[in-house]
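> The sequence and its predicted three-dimensional model are supplied below.
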Amino acid sequence: MKVPITELQERVSNLQDSLQKKGIDGALLVQRADTLYYTGTAQNVHIYVPREGEPIVLAYRDFGRAQQESSWEVIQLKGMSKIPNHIQEAGLPLPEKLGLELDVLPVNQFGRYRKTFPDASLVDISSEVRLLRAVKSEWELARLEKSAQIHAQVLEYAKEVLHPGMTEVELEGLVEGKARSLGHGGYVRMRGFDSEFHFCVITSGARAAVPSCFDGPVTGQGISIAHPNGATMAQIQTCEPIIVDMVTVVDGYQIDQTRILSLGPLAENLIKAYEAARLVEERIRCALVPGRVAGEIYEEILTWVRENTPYEDNFMGYRTGQVRFVGHGVGLELDELPTISKGSKEVLKAGMVVAIEPKFVFPGVGVVGIEDTVVIEAEIGARYLSVSPRELAVL
């Protein structure tokens, strides 16, 4: 589906407002999620956004597809050194102060831009871009809602095919095939350096409580030392919590959701911890209102868990393995802003989309918890985009 030109124009206009406030003459964006957001194509393109006037979309590969997919006029790029020429040919002055995505730009690539724009001051524009992308339009929310519908169908399918003795990898493979058949895009984009995430983490029992390099409360043990997250070849047993932490993607937009399944009843202490996680999720949802500071909500939630549950050491990991967040932005990337995390200064705005994920980790036993994607709207709290039932699914 082609991104409407009115959508792209609004996005560029918002970025230009930020450029003018920062005294930046233009932004040159090259990171895939950012260029997809501002051009409507995931081809290999640069987009130059001047502080005033039309943006310039320069496609390296594939030029023909970029022309077809983007609602902007697209120019063929035959070399990075030609970018200043294209700017001048568009009747625009060369920037004296140029914004780049310095949070993700490799040093070698930065060096090439420095040679291409020898007289320009190169500054970081990544925070402005990420904060603008954090607020979703109605068009974007429609993509997320469709993704949530696919997620719900895949989860029901997982309940149908799950049986004792099947391996975690087997269930994951069946789930992925079903998701793809329903239109799941496949890619799970992340911005963080060296971050890797398969679309689904299916892990069960004590393996779910094994910590990993990935910055998340539950990652699974993984299939090998080279792939240390997610499913294993181990068989799923009865009466143990089974984590289905899954991302579904429509037109690049991601819904992140976790549910707990069980083949037979769980131990009473795990059931109580799951109900505590649901209470925490609802408290976070109600706290996600425009104007709140994300880090303050995080501290409130930690205090509530400490004062109202016996699971402080198990919240969002176990002791030294605990992560310092309870929610993260999602959209074209899985690790967007805002983060409901320790020390976060981000002020929440209507239209921001957050995955809330309170989880309790019990080493040697397993993990229980929940995750849902919500959109911040009004003073009554965020609205659920996830549509799957939130009850513990005992099969």
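Nice, I can see it. Numbers count the residues shown, from 1 in each chain.
> CA atoms for contacts and neighbours, from now on please.
Fine.
> Against Val330, how distant is Val135?
Relative to Val330, Val135 is positioned 10 Å away (C-alpha to C-alpha, to the nearest Å).
> let's bring in a second one:
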Amino acid sequence: MAASVRTESKARLKALRGALAKEKADALLVTDLKNARYLTGFTGSNAFVIVTESKAFLLTDSRYATQASLEVKGYGIKIITKAIDAIAGLVASLKIKTLAFEAANVTCSTHSKLGEALPKVKLKPTTGIVGRLRVKKDSGEIERLRASARLLDTGYRDAMRLIRPGVVERDAALSIEMALRRRGADGLAFDTIIASGPRGALPHGKASHKLIKKGEFVVVDMGVLMDGYNSDETRTFVVGKATVRHKEIYGIVKGAQAKALEAVKPGIKAGAVDAAARDHIKKAGYGKYFGHGTGHGVGLDIHEGPSIAPGNEEILEEGMVLTVEPGIYMPGWGGVRIEDMALVTKGGYELLTNTGKDLIAL
């Protein structure tokens, strides 16, 4: 494990212990795999983490014994067979009286089994205790997100080459995805969206068997996964010559994104960024065609905090990475969305995705 990764793990563990103290719990049981990875660096598919004021443990099964020993430092590693029994045994040995757990990631069944195995331990539900730490990215995370975004930009060069009249949406998506994998993507952040013509009114219209036709908008929303970190970007193209209506709708969305990006800076409420985009679209007369939030955080998860949504009081901080993605979706006709990833900096923001945003006719 590189020294920088060990330093990240140590700093995160310290921050978690500070947050745990405020919860008035003796320990935290982490069951969310992304949260476990964030804390420990472990990339396996079976992991539980238990953290106390002075000790920390990673629990996994025998498939990952060697992997855990290579990836995880600063945690006691325990190879287990039955998770509930192992967790209960460790909690008992540590003399834990109050065990906090991730309420959003523990099923009713698991909670019941833990209660039966630990009758004298208070189980305390918590929400977002690790997620709040993940919202601000450290330097290592930012570099991983930059790399993921740089690779994703190359996919849009492929899209501009491949999208033509008569091409099937799924065929274009597959070709782009294969090229991205060859260039180093570990996988996709989500199913590629290529939505042409009326399908562009579907915000999550993943690539279908539809033929792309001349005179249509084509919404392309893609993301890749690199070293655990996601990227997310959307561009909208027109096939053939753009009409007056194409130019009007596209210009409104482009202007809305510019307004929202201007609002991005430390100390601003997330909801204010959403309002900047939403108000611009409303003033242009298309407010009813923009229903979703303006953006979301990006990191180990493709959707994480902060939520750039109406009324969100969360304050933006330097080091957050978020998307800004307003859109207009008109049923029966089509849609436009423009999305970029932005890093919140001391003086404002820095774009991590950099595909051009002028309306391009293919």
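Happy to help now that I have it. This one's a predicted model, so the numbers in the text were calculated from it and none came from an experiment.
> related to what we said a few turns ago, of Val135 and Val330 of structure 1, which one has the most company?
Set Val135 of structure 1 next to Val330 and count neighbours by other C-alpha atoms under 10 Å: Val330 wins out with 28 against 21.
> joint contacts of Val135 and Val330 of structure 1?
Taking C-alpha atoms under 8 Å, 6 or more residues apart in numbering as the criterion, Val135 of structure 1 and Val330 both touch Val353.
> so how far is the helix or strand hosting Arg130 of structure 1 from its chain's centroid?
In the assignment (DSSP states H and E), Arg130 of structure 1 maps to helix 126-134. Put simply, helix 126-134 of structure 1 sits 13 Å off its chain's centre (C-alpha atoms, centre = their mean, to the nearest Å).
> and if you look at stretch 137-146 of structure 1?
In terms of C-alpha atoms, centre = their mean, the centre of stretch 137-146 of structure 1 is found 14 Å from the chain centre.
> Which residues outside that stretch are in contact with it?
Residues contacting stretch 137-146 of structure 1 (C-alpha under 8 Å, 6+ apart): Glu7, Val249, Val250, Asp251, Tyr253, Gln254, Ile255, Gly331, Gly351, Leu385, Ser386.
> The equivalent of the third one over in structure 2: what's it in contact with?
In structure 2, the residue paired with Val250 of structure 1 according to TM-score structural alignment is Met226. Under the criterion of C-alpha under 8 Å, 6+ apart, the contact partners of Met226 of structure 2 comprise Arg144, Ala147, Ser148, Gly184, Ala185, Asp186, Gly187.
> Which helix or strand contains the residue nearest to the spatial centre of structure 2?
The centre of structure 2 sits closest to Ile302, judged by C-alpha atoms, centre = their mean, with a distance of 2.1 Å. Element membership for Ile302 of structure 2, per DSSP H and E: none, as it lies in no helix or strand.
> next one: the one 3 residues further on
Taking DSSP H and E as the definition, one finds Gly305 of structure 2 inside strand 304-308.
> Pull out the buried positions in whichever helix or strand comes after that strand.
Once the chain leaves strand 304-308 of structure 2, the next helix or strand it forms, by DSSP H and E, is strand 321-324. The neighbour-count check on strand 321-324 of structure 2 (16 or more other C-alpha atoms under 10 Å) flags Val321, Leu322, Thr323, Val324 as buried.
> okay, strand 321-324 of structure 2 sits on what stretch of structure 1?
Against structure 1, strand 321-324 of structure 2 falls on residues 353-356 (TM-score structural alignment).
> Superposed on structure 1, what's the mean shift for the biggest helix by length in structure 2?
Taking DSSP state H as the criterion, structure 2 has its longest helix at helix 139-162. By mean C-alpha distance after the TM-score superposition for structure 1, the fitted helix 139-162 of structure 2 averages 0.9 Å away from its aligned residues in structure 1.
> same for the helix or strand following that helix, what does it pack against?
Downstream of helix 139-162 of structure 2, the first helix or strand assigned by DSSP H and E is helix 169-182. If you count contacts as 3 or more C-alpha pairs under 8 Å, 6 or more residues apart in numbering; DSSP states H and E, helix 169-182 of structure 2 packs onto helix 139-162, strand 193-196.
> Can you lay out those as TSV showing mean neighbour count?
Putting these into TSV (neighbours: other C-alpha atoms under 10 Å) gives the following:
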stretch	mean neighbour count
helix 139-162	19
strand 193-196	29
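> These: which one's closest to Asp358 of structure 2?
Closest to Asp358 of structure 2 of these is helix 139-162 (C-alpha to C-alpha; 12.8 Å).
> That closest one versus helix 169-182: what angle between them?
Helix 139-162 of structure 2 and helix 169-182 are oriented at 140 degrees to each other (axes from the mean of the first three to the mean of the last three C-alpha atoms, to 10 degrees).
> chain center to helix 139-162 of structure 2: distance?
Relative to its chain's centre, helix 139-162 of structure 2 lies at 15 Å (C-alpha atoms, centre = their mean).
> Now do the strands in the stretch 151-300 of structure 1.
Assigned by DSSP state E, counting those that start in this stretch, the stretch 151-300 of structure 1 shows strands spanning 200-204, 242-250, 253-262.
> most packed of the ones you listed?
Of all the strands of the stretch 151-300 of structure 1, strand 200-204 carries the top mean neighbour count, a mean of 28, counting by mean count of other C-alpha atoms under 10 Å.
> Quick one: list the elements packing against that one.
With contacts defined as 3+ C-alpha pairs under 8 Å, 6+ apart, strand 200-204 of structure 1 has these neighbours: helix 168-181, strand 242-250.
> Is it possible to get JSON lines of those that adds distance to Ile301 of structure 1?
Listed next are those as JSON lines, based on distance: least, C-alpha to C-alpha, whole Å:
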{"stretch": "helix 168-181", "distance to Ile301 of structure 1": "32"}
{"stretch": "strand 242-250", "distance to Ile301 of structure 1": "22"}
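> do you know which of the ones you listed lies nearest Phe325 of structure 1?
Nearest to Phe325 of structure 1 among those is strand 242-250; the distance by C-alpha to C-alpha comes to 16.7 Å.
> just the angle between that closest one and strand 253-262, please?
In terms of direction (the same axes, to 10 degrees), strand 242-250 of structure 1 departs from strand 253-262 by 160 degrees.
> Tell me roughly how far strand 242-250 of structure 1 lies from structure 2 on average.
Strand 242-250 of structure 1 sits 0.8 Å off on average (mean C-alpha distance after the TM-score superposition for structure 1).
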